[in-house]
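J.: need the 3D shape of this:
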Amino acid sequence: MIKKLSIIALTLCLAVTYQSPSWAGKVLDKIKQTGVITAGTRKDAIPFAYVNEQGKWVGYSVDILEIIRKDVEKKLGKPIKLQLVEVTPQNRFEKIKNGSIDIECASTTFTWERDKQVDFTISYFASGTKILVKKGSQLGTIESLAGRKVGVIPNTTNEQAIKIQQPAAKLVTVKDRNEGLKKLETGEIEAFASDGILLQGLKKEAKNPNSLDVVPEFPYAYESYSCMIPQDESAWRDTINYSLVKFMEGIISDQPKTVTIYEKWFGDEGVTPYSREIINEYFQGIVNSYEWIPIVDY
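T.: So this is what the prediction gives:
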């Protein structure tokens, strides 16, 4: 698995030497004038972006956006506010294209088809399509999904993965992950397809988490999470990439501040545990394609 994730990282990154970001471009000019980064994110993507019991927007991607905000604030030398806006799989691309938001970070997967509409930053996490099922269902292999009712969110890579790999599955569309969980619990569907790491978070929201399983062991398709930005905004993309590379370097080199962020969401006591060994290998593959940022920048 480590090798597969490293390959994904290397194939999605350009082997270039990173240069310090300039401050040219419509998005950066707007941020400089308004003092606001308008960011799209989700409310149903545990542990990446969701609203907690206190009504606060939290998550790994939300923390990533805050890191970007702080770096932009430092570079511009003026206070910058982060304004979060809820997006859905149905409207996120349009909000980027029409300028309603400057960036979208939640759990969005890079695809070449999507890249025709928007631009993507480097990846900051990787997962893959799996399914949430009731224990004892005997579902898991792609062959087992033939003729079964599988819940999917429209216009997602998870929907595409199931369509392509098992066209005999009976796809049932749901508006979001919460509806997918509800339909699974009531028996309206036999499985719900989404990213494995998100299904682990969703499982905790179930009435009886122990009655559900996330399967199979290895995803039907591997996916790499990136932030989306408007097309042809290279200075804005480079600014974000600088923050992301610096963050990943911090994880690889065990910098306390960055490791604390990762462990909060993915550590042994985090929301959805995920191997540091695997993510270190993944991040290393990405960082290797860029100039190392001096430790003083942390």
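J.: make it CA atoms for all contacts and neighbour counts henceforth
T.: Fine.
J.: which non-adjacent residue is nearest Gly196?
T.: Nearest residue to Gly196, sequence neighbours excluded (Cα to Cα, 6 or more residues apart in numbering): Lys130, at 5.1 Å.
J.: let's see this one next, to set against the first:
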Amino acid sequence: MRAWRLTLPAVLAAWLAVLAPMAAAQTTAPEPVVLAGTLKKARDTGTLVIGYRESSLPFSYLNQAKRPIGYSIDICQAIVSAAAAEISRELAIRWVPVTSENRFDAMTSGRIDLECGSTTRNAERMRTVAFSPVIFVAGTKLMVPRNSPIKAFRDLKGKTVVATAGTTNADSIEQLSQRFNLGVKLIRARDHADAFEVLRNGGAAAYAGDDVLLYGFLARADAGKQFVVTRDFLSYDPYGIMLRRDDPQFASVVDNAVRHLITSGELERLYKQWFLNRLPTGERLGIPMSAQLEDIIAATPQAPE
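T.: Predicted structure coming up:
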């Protein structure tokens, strides 16, 4: 049998034949990603639409110049920056005010792309909308006049309670009233500021709301001598940034942007800015981070690079 002998030029030629297709494959540009949903809309229009709340201090509220500011607003602006980087285009923000009652319709109808306020993320709501990772953990409490006999939910028997329409706070009061036969008369106000005014004007014996929002009203209205917030929680409410369901590309951008804020330490800085330091509008809430939010931050994995 005749032996094959390969000369050095022949060996080099053989290696070049193998490496050439590999090199070509490595230098071939990847297929461009086909954008869909919110990211496609953002690329086509150069705009993302943010729904904001007018009186959810310190999450989303209006400053003296009537511009939306707050903890949730800052988080949403980071999401917009991440979306702009994803589609390689500068994005403007169009601001649209929403209320507790119309925020879900505004999202599902496409009127807004992100809702940046104080919205509880729960399983029932996630059947119709999607949420970012948890950004805050609140809980339902009662605000009552300082001389009120109401100390706990059982003291609400036969009383009138105001809560904001479309909130889990209103649902909690309704459920407690039915379960314990309290006979509570529930007033559903248009928004948080309206609910506070009902209480302040004597239209209800208690205002049921998220504890942090109640403390915000005490600070902003300088009403600490007139009202107090009860000690016990009636429910726990994790907040998230709301977006549309079935939009995986945008959901990934939102998820990664919020996880980056958490794991980089930026979310803790924002928390200190909005809950511990003096606010741009002059109030100081002085609310330390809850153990629940600390646990969420500690357990959050880093976003992919």
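J.: on that earlier part again, what's the residue nearest to Gly196 of structure 1 aligned with over in structure 2?
T.: Aligned by TM-score structural alignment, Lys130 of structure 1 pairs with Lys141 of structure 2.
J.: what's the helix or strand hosting that match in contact with?
T.: Per DSSP states H and E, Lys141 of structure 2 falls inside strand 136-145. Applying Cα atoms under 8 Å, 6 or more residues apart in numbering, the external contacts of strand 136-145 of structure 2 come out as 150, 169, 172, 199, 205-212, 214, 226-240, 290, 292-293.
J.: report the separation between the match of Lys130 of structure 1 and Phe217 of structure 2.
T.: Distance, Lys141 of structure 2 to Phe217 of structure 2, using Cα to Cα, to the nearest Å: 13 Å.
J.: the more surrounded of these two?
T.: Lys141 (26 against 23; other Cα atoms under 10 Å).
J.: what distance do you get for the more buried one to Lys41 of structure 2?
T.: Going from Lys141 of structure 2 to Lys41 of structure 2 by Cα to Cα gives 40 Å.
J.: count the neighbours of Gln226 of structure 2 for me.
T.: For Gln226 of structure 2, using other Cα under 10 Å, the count is 12.
J.: wait, I meant Val137 of structure 2
T.: 22.
J.: check Pro21 of structure 2 too.
T.: Using other Cα under 10 Å, Pro21 of structure 2 has 11 neighbouring residues.
J.: repeat for Asn147 of structure 2
T.: 9.
J.: that one: which element?
T.: For Asn147 of structure 2, there is no host helix or strand (DSSP H and E).
J.: distance of it from Gln226 of structure 2?
T.: Distance from Asn147 of structure 2 to Gln226 of structure 2, by Cα to Cα: 8 Å.
J.: still on that earlier bit, beyond the strand holding Lys141 of structure 2, next helix or strand please.
T.: From strand 136-145 of structure 2, the next helix or strand downstream (DSSP H and E) is strand 160-164.
J.: by contact count, what packs against that following strand?
T.: Secondary-structure packing of strand 160-164 of structure 2 (3 or more Cα pairs under 8 Å, 6 or more residues apart in numbering; DSSP states H and E): helix 168-179, strand 185-189, helix 192-200, strand 206-210.
J.: now distance to Tyr71 of structure 2 and mean neighbour count too, for the ones you listed, in JSON lines please.
T.: Below are these laid out as JSON lines (distance: least, Cα to Cα, whole Å; neighbours: other Cα atoms under 10 Å):
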{"stretch": "helix 168-179", "distance to Tyr71 of structure 2": "20", "mean neighbour count": "18"}
{"stretch": "strand 185-189", "distance to Tyr71 of structure 2": "24", "mean neighbour count": "19"}
{"stretch": "helix 192-200", "distance to Tyr71 of structure 2": "17", "mean neighbour count": "20"}
{"stretch": "strand 206-210", "distance to Tyr71 of structure 2": "15", "mean neighbour count": "30"}
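J.: tell me which of those sits nearest to Ile69 of structure 2.
T.: Nearest to Ile69 of structure 2 among those is helix 192-200 (16.2 Å), distances taken as Cα to Cα.
J.: quick one: the residues in structure 1 that that closest one pairs up with.
T.: Residues 177-185 of structure 1 are matched to helix 192-200 of structure 2 when aligned by TM-score structural alignment.
J.: how much does the matching stretch stray from structure 2?
T.: Superposing on structure 2 and averaging over aligned pairs (mean Cα distance after the TM-score superposition for structure 1), stretch 177-185 of structure 1 comes out at 1.5 Å.
J.: measure the match of Lys130 of structure 1 to Arg244 of structure 2 for me?
T.: 29 Å.
J.: now do Val96 of structure 2
T.: From Val96 of structure 2 to Arg244 of structure 2 the distance is 16 Å (Cα to Cα).
J.: look at the two and report which has more neighbours.
T.: Under the neighbour definition other Cα under 10 Å, Val96 of structure 2 and Arg244 were set side by side, and Arg244 has more, 24 against 15.
J.: pretty sure the more buried one sits against Thr108.
T.: Yes - between Arg244 of structure 2 and Thr108 there is a contact at 6.4 Å, judged by Cα atoms under 8 Å.
J.: between these two, what contacts are shared?
T.: In contact with both Arg244 of structure 2 and Thr108: Thr128, Val129, using Cα under 8 Å, 6+ apart.
J.: ok so, going back, out of the helices and strands packed on strand 160-164 of structure 2, which gets nearest to Gly46 of structure 2?
T.: helix 192-200 (32.4 Å).
J.: please state the offset of the closest one from the chain centre?
T.: Distance, stretch centre to chain centre, for helix 192-200 of structure 2: 23 Å (Cα atoms, centre = their mean, to the nearest Å).
J.: now swap in stretch 96-113 of structure 1 and tell me
T.: Offset of stretch 96-113 of structure 1 from its chain centre (Cα atoms, centre = their mean): 11 Å.
J.: in structure 2, what range does it match?
T.: Taking TM-score structural alignment, stretch 96-113 of structure 1 hits residues 107-124 over in structure 2.
J.: so for that stretch, what gets flagged as buried?
T.: Across stretch 107-124 of structure 2, burial judged by 16 or more other Cα atoms under 10 Å covers Met107, Ile112, Asp113, Leu114, Glu115, Cys116, Gly117, Ser118, Thr119, Thr120, Arg121.
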